[in-house]
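Colleague: with the sequence up front, the predicted model follows.
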Amino acid sequence: MNVVRRKGVEKISALLDLELNYSHAKHNFELGLPLEDSLKHFFRPYFPSRYGFSSGYIVDDTDTVSNQTDWLIYDSHNFSPLLAKIHGSEGAEWFPFDSVYGCVEVKRTLTISALEEAIKQIANTRKLRREPTNLLQVSPYIRIPEKVLHVSPDATFHEVCNSLYIGIYAFLPGDYSDPNDIYNKIEEMADNLGQENMPDFIAVHGHYYIRKAIRDKASGKLTINPFMEQANTYITVDCHKLTAGVFYTDLIYQFSNTNLSALRIQSDLGAFLQSEEDIKISGVSEYA
């Protein structure tokens, strides 16, 4: 298994390197869109069909809206856009927050201003709220009662399983050839925006991959798991030519361990109908 996974990581990294260098030569990435499209187009065959790719806006149940997101990964089997493009026309799509696994802010060159812009974008998206799903949530309507489980009385199931996974993918390192400089910038911006609003990951193509992790303060042991609320440190993976494959593997790992079923699929129909002034419910007839 590990040998095959390694081969997959090598293949993805080599092919994306070829794709991006060809696109760079052809388009020079003067605008953001060619790079965003190249990434989404390249990774599409490597993701199961339930993961939809798009760009656009995210809206939560309080009608809080994110800024426009470069690359948005959502549950395409159970959700549809609230507002969709028609026949491939130009425009942005809108998605309910409960449908979104994660987002990627795409940057051609990771300059100081580009990193600051991306972190502010991520912090703004973090303002959105959804009810947390824990390990006992089976479906939008079904949750396993703790009392039916034969576990220790002090066992807890509070791990949040539907954390938004959001970060940055940059083609060129720009001002950040040394990942330690990124840590300094994150620490600086966290003072104003909050540590909880910082990126979960930062990938710099062909250089390194930064990801949140858990460090045991007593032993110093590092743990990588999908429960992002537990993270208290960053790690740097010096993966160089394998950065794209590590990025892909991390997204698949994170999303496959994400449960988006905290709330009923989309919005509650009854609540929607009764909240709209120009929609009236009539003709009520008892039948049982």
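Modeller: Received the coordinates, thanks. For clarity, every value in this text was computed on a predicted model and none was experimentally measured.
Colleague: alpha carbons only for contacts and neighbour counts from here, please
Modeller: Will do.
Colleague: wait, isn't residue 96 in contact with residue 78?
Modeller: No - at 11.4 Å, residue 96 and residue 78 do not qualify as touching, with contact defined as CA atoms under 8 Å.
Colleague: who has more neighbours out of these two?
Modeller: When residue 96 is set against residue 78 and neighbours are counted by other CA atoms under 10 Å, the residue ahead is residue 96, at 23 against 12.
Colleague: distance check, the closest residue in space to the more buried one that isn't next to it in sequence against residue 44.
Modeller: Spatial nearest neighbour of residue 96, excluding adjacent residues (CA to CA, 6 or more residues apart in numbering): residue 59 at 5.2 Å. Separation of residue 59 from residue 44 (CA to CA, to the nearest Å) stands at 24 Å.
Colleague: the structure to be compared is supplied as follows:
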Amino acid sequence: MDIKKVFRGISQKLQTDLEISSEINHQGNKGTYRESALRDFLLSGRLPKRFGIGTGEIIGPTRNVSKQSDLVIYDQLDGMSLVYDDNVQIYPIESVFGVIEVKSKLSKVELLKSLENIKSVKSLCPNESVTKTTNSFMSMTYPRPKPFGVVFAYSLSNNSLEL
């Protein structure tokens, strides 16, 4: 198997979605289409069934709320959305594995804004330990993991990303 050909094909699929979306005039609709294309790509056998992908805000244990996240990867088996509508979704931090910020063109300004959005999610996670009992004789305690954050860009802007 030529893994380079596999990744080239994946890249071409995402590039085709970008080209299709470039024909949409309204910027909000264009962004929504690109987020949906990435979500559908990930949900088509590229993530275990345990994970769901939505969009929206995340709420912490003290009622603090994150900024809006483009894609929220959450535990759909043991977790849930507190509010679920086609346009509004709110997830408890305990069920969130990570967030993805989707950008059409990544510039320095967009990168910094995306990192702030990711930071707003990570700051919700309580600094506590979790104890997991594996059987009646053994239990493990470990720090509660923080959700991951990813910035996905279809292309780079014409400016420099240097800080």
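Modeller: Cool, got the structure. All figures in this text were calculated on a predicted structure; none of them were measured in a lab.
Colleague: which one of residue 59 and residue 44 of structure 1 has more residues nearby?
Modeller: Using other CA under 10 Å, the more surrounded residue of residue 59 of structure 1 and residue 44 is residue 59, with 19 against 13.
Colleague: residues in contact with the more buried one?
Modeller: Residues in contact with residue 59 of structure 1, defined by CA atoms under 8 Å, 6 or more residues apart in numbering, are 65-66, 94-97, 128.
Colleague: and the furthest pair within these?
Modeller: Between any two of the contacts of residue 59 of structure 1, the greatest separation by CA to CA is 13.7 Å, found for 94 and 128.
Colleague: map residue 115 of structure 1 onto structure 2.
Modeller: Using TM-score structural alignment, the partner of residue 115 of structure 1 in structure 2 is residue 111.
Colleague: just give the number of residues close to the aligned partner of residue 148 of structure 2 in structure 1.
Modeller: The alignment partner of residue 148 of structure 2 in structure 1, by TM-score structural alignment, is residue 165. Look at residue 165 of structure 1: counted by other CA under 10 Å, it has 20 neighbours.
Colleague: do you know how far the closest residue to residue 237 of structure 1 other than its chain neighbours is from residue 10 of structure 1?
Modeller: Once flanking residues are discounted, residue 237 of structure 1 sits nearest to residue 209: 5.0 Å by CA to CA, 6+ apart. Counting by CA to CA, the separation of residue 209 of structure 1 from residue 10 of structure 1 is 15 Å.
Colleague: more crowded one of the two?
Modeller: Taking neighbours as other CA under 10 Å, residue 209 of structure 1 and residue 10 compare with residue 209 leading, 24 against 17.
Colleague: state which strand of structure 2 is the longest.
Modeller: Counting residues, the longest strand found in structure 2 (DSSP state E) is strand 96-106.
Colleague: how about residues contacting that strand?
Modeller: Under CA under 8 Å, 6+ apart, the answer for strand 96-106 of structure 2 is 31, 34-35, 69-75, 110, 114, 117-118, 146-157.
Colleague: inside helices: which ones of these?
Modeller: 31, 34-35, 110, 114, 117-118 (DSSP state H).
Colleague: quick check: the residue nearest to residue 237 of structure 1 is in a strand.
Modeller: Yes - under DSSP: H, G, I helix; E, B strand; the rest coil, residue 209 of structure 1 sits within a strand.
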